[in-house]
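K.L.:
predicted structure and sequence below. I'll ask about it afterward.
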Amino acid sequence: MNRQEAMRCFKSFPIYGITAEGMSAGRSNLEVVEAMLQAGIRFVQYREKEKSGLARYNECLQLRELTRKYGAAFLIDDFVDLAMAVDADGVHIGQDDLPPRAVRELLGPDKVIGWSTHGPEQLQAANGLAGVIDYIGTGPVYATQTKKTAVPVGLEYVQYARQNSVLPFVAIGGIKEHNLHLVREAGADTVCVVSEITGADDIAAKVRSLAEIMD
């Protein structure tokens, strides 16, 4: 799909999916992502930093095929070369990764770029890159198992993003079913819930429950 279609996927459903095989109750990423897709998620990020390059490549080929089947956008966290190799719909990069303009040069004009931000100064820098990047991440809202050393930015930063970001944003970090309504009230239209989804007994039911709170 093209960049515009991928961003339509971003905006079409309030839950943004991310893989976390170590928190998936022994299930494969393929199983977990298919359950996410069946529940309506249409924007999936592959985030597996501990695997070998070959293992990531082989897994992403399967996930690329699966997301195409469901008409969902497929992004790779950090690894621009992997995204290019499997024809992903884009990448999500952090503050310490390749700079957004360099990533845009590598990917060309028709792929999505998301960029993590952790405070007002980084958000304003992102605003200056509108057109180069497509959306931002805001977080971690709360303390999170997926990035244990990251400092929570709180609901105040979600509110700041709502008022000041010229780009769509996804709130991420420590978001669970019990605090999701607070993140929604702070202004997030899209949220990323990781372990609460990947570790759920019934992933599809959990996604539907979260989506109801967001709606």
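P.N.:
That came through, no problem. Numbers count the residues shown, from 1 in each chain.

K.L.:
could you use CA atoms for every contact and neighbour count after this?
P.N.:
Will do.

K.L.:
now do the strands in the chain.
P.N.:
Ranges of strands in the chain, per DSSP state E, are 15-18, 43-46, 73-77, 90-93, 112-117, 135-138, 169-172, 191-192.

K.L.:
and residue 58, which of those strands is closest to it?
P.N.:
Proximity to residue 58, assessed across the strands of the chain by Cα to Cα, is greatest for strand 43-46 (12.3 Å).

K.L.:
endpoints of stretch 143-160, how far apart?
P.N.:
This stretch, stretch 143-160, spans 19 Å end to end (Cα to Cα, to the nearest Å).

K.L.:
buried ones in that stretch, by neighbour count?
P.N.:
143-144, 152-155, 157-160 (16 or more other Cα atoms under 10 Å).

K.L.:
likewise stretch 180-199?
P.N.:
Counting neighbours by 16+ other Cα under 10 Å, one finds that the buried residues in stretch 180-199 are 180-181, 183-184, 186-199.

K.L.:
measure how far it is from the centre of its chain, please.
P.N.:
Here the centre of stretch 180-199 is set off from its chain's centre by 11 Å, with Cα atoms, centre = their mean, to the nearest Å.

K.L.:
what's the end-to-end length of it?
P.N.:
Stretch 180-199 has an end-to-end distance of 17 Å (criterion: Cα to Cα).

K.L.:
again, but for stretch 121-137
P.N.:
Termini of stretch 121-137 sit 14 Å apart (Cα to Cα).

K.L.:
take the one below as the second:
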Amino acid sequence: MRDLGIYLVANTESCQPRSTLEAIEGAVAAGVQWVQLRAKNETAREFFELSIAAAQLTAGKAELLVNDRIDVFLAARAAGAAVTGIHIGQKDIAVRYAREVIGEGIIGLSASTDEQLAQANADAQYIDYLGVGAIRATPTKKDHPTPLGIDGFLRANGLTELPCVAIGSLSAADAAQLRAGGAAGMAVVRAICAAEDPRAASAELLDRWEGAK
């Protein structure tokens, strides 16, 4: 099973008043190897420019995925930025068509229900990993599905062979249970973005994850 470890979802709104780039820089310096850039309130140009800047911090150190906006991903890649994939949701275009559009690159898909997991299994050839949650209610995604809880995540993880990354108000205290239960990774937003010291918070998360082997 692919180990995605601690996975930062760098949500621009959650990083305020600190810059999103500061949070990414701290996480990558600590050793986080997966970063998803989420910019729901920015224009396409702003998101593009942020992707270019973020890629300068992650190049050669971490995978950098663009949330939802395939157009932003393609533009950043065309500009030579080291963006390595996209993460899309159930309301975005179907993964098979996303794969046709981006070609080589990582595709992550959000899934939470049995039906969504079954469809992901059918489309597994186009998908690199699943983001499964929300584990708990979270203010960073107001339209999140009904929270699964960790037990619900573990059940969902058993319904697919695809690597599953847990997400939804997670903290360092959740790392051991999730990894022991077979999670391929643990995605966090506020645990790093809202931390007083993003690098130290990332290091603690990584220590907890690695300690749960």
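P.N.:
Received it, and whenever you're ready, just let me know what you need. For clarity, every value in this text was computed on a predicted model and none was experimentally measured.

K.L.:
care to give me the TM-score?
P.N.:
The TM-score (TM-score structural alignment, normalised by the length of structure 2) is 0.89; 204 aligned residues with a Cα RMSD of 1.8 Å.

K.L.:
thinking again about what came up before, determine which two of the buried residues of stretch 143-160 of structure 1 are furthest apart.
P.N.:
Taking Cα to Cα, no two of the buried residues of stretch 143-160 of structure 1 sit farther apart than 144 and 160, at 20.5 Å.

K.L.:
my guess is residue 112 of structure 1 meets residue 136, correct?
P.N.:
No. Using Cα atoms under 8 Å, residue 112 of structure 1 makes no contact with residue 136, being 11.0 Å away.

K.L.:
now the helices for structure 1?
P.N.:
In structure 1, helices defined by DSSP state H lie at 3-12, 29-38, 53-70, 80-85, 100-107, 120-127, 154-164, 180-186, 195-198, 203-214, listed in chain order.

K.L.:
can I get the ones you listed in CSV with distance to residue 47 of structure 1?
P.N.:
Formatted as CSV, the helices of structure 1 follow (distance: least, Cα to Cα, whole Å):
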stretch, distance to residue 47 of structure 1
helix 3-12, 17
helix 29-38, 10
helix 53-70, 9
helix 80-85, 11
helix 100-107, 17
helix 120-127, 22
helix 154-164, 23
helix 180-186, 22
helix 195-198, 12
helix 203-214, 18
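
K.L.:
tell me which of the ones you listed is the most buried.
P.N.:
Per residue and on average, the most neighbours among these fall to helix 195-198, with a mean of 25 (mean count of other Cα atoms under 10 Å).

K.L.:
how far apart are that helix and its match in structure 2?
P.N.:
Compared with structure 2 after fitting, helix 195-198 of structure 1 has a mean deviation of 0.8 Å; criterion: mean Cα distance after the TM-score superposition for structure 1.

K.L.:
which one is residue 102 of structure 2 nearest to, not counting chain neighbours?
P.N.:
Excluding its sequence neighbours, the residue lying closest to residue 102 of structure 2 (Cα to Cα, 6 or more residues apart in numbering) is residue 74, at 7.2 Å.

K.L.:
need the counterpart of that neighbour in structure 1.
P.N.:
Counting by TM-score structural alignment, residue 74 of structure 2 corresponds to residue 84 in structure 1.

K.L.:
quick one: contacts for the aligned partner of residue 168 of structure 1 in structure 2?
P.N.:
The equivalent of residue 168 of structure 1 in structure 2 is residue 163 (alignment by TM-score structural alignment). Listed by Cα atoms under 8 Å, 6 or more residues apart in numbering, the contact set of residue 163 of structure 2 reads 1-2, 128-130, 183-184.

K.L.:
cool, residue 57 of structure 2 as well?
P.N.:
Contacts for residue 57 of structure 2 (Cα under 8 Å, 6+ apart) come out as 24-25, 28.

K.L.:
residue 192 of structure 2 matches what in structure 1?
P.N.:
By TM-score structural alignment, residue 192 of structure 2 lines up with residue 197.

K.L.:
from residue 17 of structure 1, how far off is the closest residue to that match other than its chain neighbours?
P.N.:
Once flanking residues are discounted, residue 197 of structure 1 sits nearest to residue 203: 5.7 Å by Cα to Cα, 6+ apart. The spacing between residue 203 of structure 1 and residue 17 of structure 1, counted by Cα to Cα, is 11 Å.

K.L.:
find residues that contact each of these two.
P.N.:
By Cα under 8 Å, 6+ apart, residue 203 of structure 1 and residue 17 have these common neighbours: residue 36.
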